Structures are given as C-alpha cells and as structure tokens.
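Trainee: Structure of the sequence below:
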Amino acid sequence: MGSVRKASAWLGLVEDNDERYYDDEYAEGDRAGDSWVTDPRVRVVSETAQEEGRRIATVSPDGFRDARSIGELFRDGVPVIMNLTSMEPADAKRVVDFAAGLTFGLRGSIERVATRVFLLTPADTQIVNGEPGPHTQDGFFNQS
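Mentor: Next up, the predicted model:
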C-alpha cells in the first residue's frame, strides 16, 4: 500500500482492508471517555484564538508514533509546525512522507521553514511571504 493510500486510509477517505498498520496503542477504546489528553510535546494556543480561528500547533515528535497527533490537528484545520530536529533521520523521513500524503489528501500544502522544520497549512490558509517588495525611487528611505 502506498504512502498516499495509507494516509488517505488513516484519515478515513478510503477503506483500508490492511489491519497491520493499526497500532494497539491507538485503539478506539483506549481513551477515557471522550476527553482527549494533549501530548506535552504539542502546544496549541488559547481558547480565545480557537474561537477566532487563529490557532497554530507546534509539534516536536520523538518518533513516528507521534505522527497521529500531527494528522489529527491538521485534519481539524489547524496549521501545524513540525520540528523534526530531535528525531532520527530515518524516522524524520517517514514523518515527512506521512505529512506530504496528509497535505495532498486534504488539499493543503507543506513548506520547509528551516532545516528539518516544516509548516503544514490547510487548504483554506494563506501563507504571507515576509520578504520586502521592490524598492522605488520615491520611497520612504530615499535620502537624496
């Protein structure tokens, strides 16, 4: 099964008949009630920002098992900054492959921000480039 198909199956976009990819740790019945306990490596801003739709999550996974928290946040429409600097290179590559399939499946985008740091943005999020525009002769800093 290809990585895009795996990500699509994990997101519930297609049926997955291959049970070997599911981990017992993440079984549906493992959660106590409906409350979701946030991983300490995942930080999401305050409730006020959530109400206004201005949430961004930062995730610093230790291994590939933490990819689930990235997928859940992204599926909920939250932009995610993945910091993979503390991971082994092989696991970091697997997480990037997963994130690429995730963004492709949900029509989002993935952008490298720094070495081993990536920004995942949902389809309805616009990225604004902070680079200055071209300088004009009559600009504010023209001192002649």
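
Trainee: For the rest of this, base every contact and every neighbour count on C-alpha atoms.
Mentor: Noted.

Trainee: tell me which residues of the longest helix belonging to the chain are tucked away?
Mentor: Assignment by DSSP state H gives helix 89-105 as the longest helix of the chain. For helix 89-105, the neighbour count (16 or more other CA atoms under 10 Å) marks 91-92, 95-96, 98-105 as buried.

Trainee: To compare with the earlier structure, here is another sequence to fold:
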Amino acid sequence: MGFLDRINQKAVVEDEDFAYEDGDFVDYTDEEYFESEDADVTPIRSVANVDIARIVTVWVSSYKDIKDFAVEYRNGLPVILNLSEAADNERARIVDFALGLCFGLEGVFSRISDDVFLLTPHSVSIDSRGSDDEHDFAR
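Mentor: From the prediction side, this is the model:
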C-alpha cells in the first residue's frame, strides 16, 4: 500500500461515524423551513468597493518605531509616513523596510515629498484630480 493510498483510506468517511439516534435527526424538507421567493434580498457587495474609512498618519523618527505604521498597513489601511524628524541613516532603513512591506503585501509605495511617503494597500487605488497631466507619485 502506497503513501497516497494510506492517506486516502484515512480520509474515507464511514457511514457508522454519522449514525443518528432516534430523535437526533430533524427533517427540513417541509416547505415551511424555506424562505418564500418574495423575500427581500440585499445584494452582495465586494469588500474592495467599500470606501476606506480612515487613513493613518505616522511620524517616525527611528527604526524602532516602524511597528507604529507596519501593523496599520498590514491591516489594510493606507498610511502616510512622515520622516521629517528621522536622521538620514534611520530614514534609509525605514524607507527600505516600508518598500519591502509594500512589495510583500502587493501594495504601492509612493513619494509625496522628500520626507513624506504614502503606503497604499493593494485594495485601494489612487486617483489624481486637479490637472490634465497625470501625477506620478511613485518617483
């Protein structure tokens, strides 16, 4: 008997495993248990179509503070990352981490200014308005 045969044999459900005592089984074939066709049904909406209720802004000055924005971004919230108070060597480490976080979660990392970055989850799109030219935030 091969390896897969042994797994398949263990996965087979025996009828005796599902034996019912008298009174344990309820027959739901009566029409009263089914909803009528006149029932109001709410259409199902995709979660991606729901507007984001909040955007998190975080001022990070050292690498040890990255958890402040990483947890929020991992939970699917857009994050504005302000590094104006970070030293240059710390800024490089934080940006590298944020780039890896965005890449790993299939999001977008955008530069807003020299000190401010936008981390956008894959479920959120960025729209630009106010000019005929498209803005390239991902410089």
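
Trainee: before we move on, the earlier item: tell me the helices and strands packed up against the longest helix of the first structure.
Mentor: Secondary-structure packing of helix 89-105 of the first structure (3 or more CA pairs under 8 Å, 6 or more residues apart in numbering; DSSP states H and E): helix 3-11, helix 67-75, strand 109-114, strand 117-121.

Trainee: can you list those in TSV and add mean neighbour count and distance to Glu131 of the first structure?
Mentor: Output for those, formatted as TSV (neighbours: other CA atoms under 10 Å; distance: least, CA to CA, whole Å):
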stretch	mean neighbour count	distance to Glu131 of the first structure
helix 3-11	18	33
helix 67-75	18	26
strand 109-114	14	14
strand 117-121	20	17
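
Trainee: got these as a markdown table, with distance to Ser60 of the first structure columns?
Mentor: Shown next, in a markdown table, are those (distance: least, CA to CA, whole Å):
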| stretch | distance to Ser60 of the first structure |
| --- | --- |
| helix 3-11 | 20 |
| helix 67-75 | 10 |
| strand 109-114 | 14 |
| strand 117-121 | 9 |
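
Trainee: Ok, which of those comes nearest Pro61 of the first structure?
Mentor: helix 67-75 (7.3 Å; CA to CA).

Trainee: Starting from that closest one, tell me the next helix or strand along the chain.
Mentor: Downstream of helix 67-75 of the first structure, the first helix or strand assigned by DSSP states H and E is strand 80-83.

Trainee: List the contacts of that following strand.
Mentor: When contacts are defined by CA atoms under 8 Å, 6 or more residues apart in numbering, strand 80-83 of the first structure is touched by residues 56-61, 70, 73-74, 116-121.

Trainee: Equivalent analysis for stretch 116-134 of the second structure, please.
Mentor: The contact list for stretch 116-134 of the second structure (CA under 8 Å, 6+ apart) reads 48, 52, 73, 76-84, 98, 102, 105-112, 135.

Trainee: Just tell me what Asp5 of the second structure corresponds to in the first structure.
Mentor: Aligned by TM-score structural alignment, Asp5 of the second structure pairs with nothing in the first structure.

Trainee: what's the neighbour count on Asp5 of the second structure?
Mentor: 10 (other CA atoms under 10 Å).

Trainee: Looks to me like it is in a strand.
Mentor: No - read with DSSP: H, G, I helix; E, B strand; the rest coil, Asp5 of the second structure is helix and lies in no strand.
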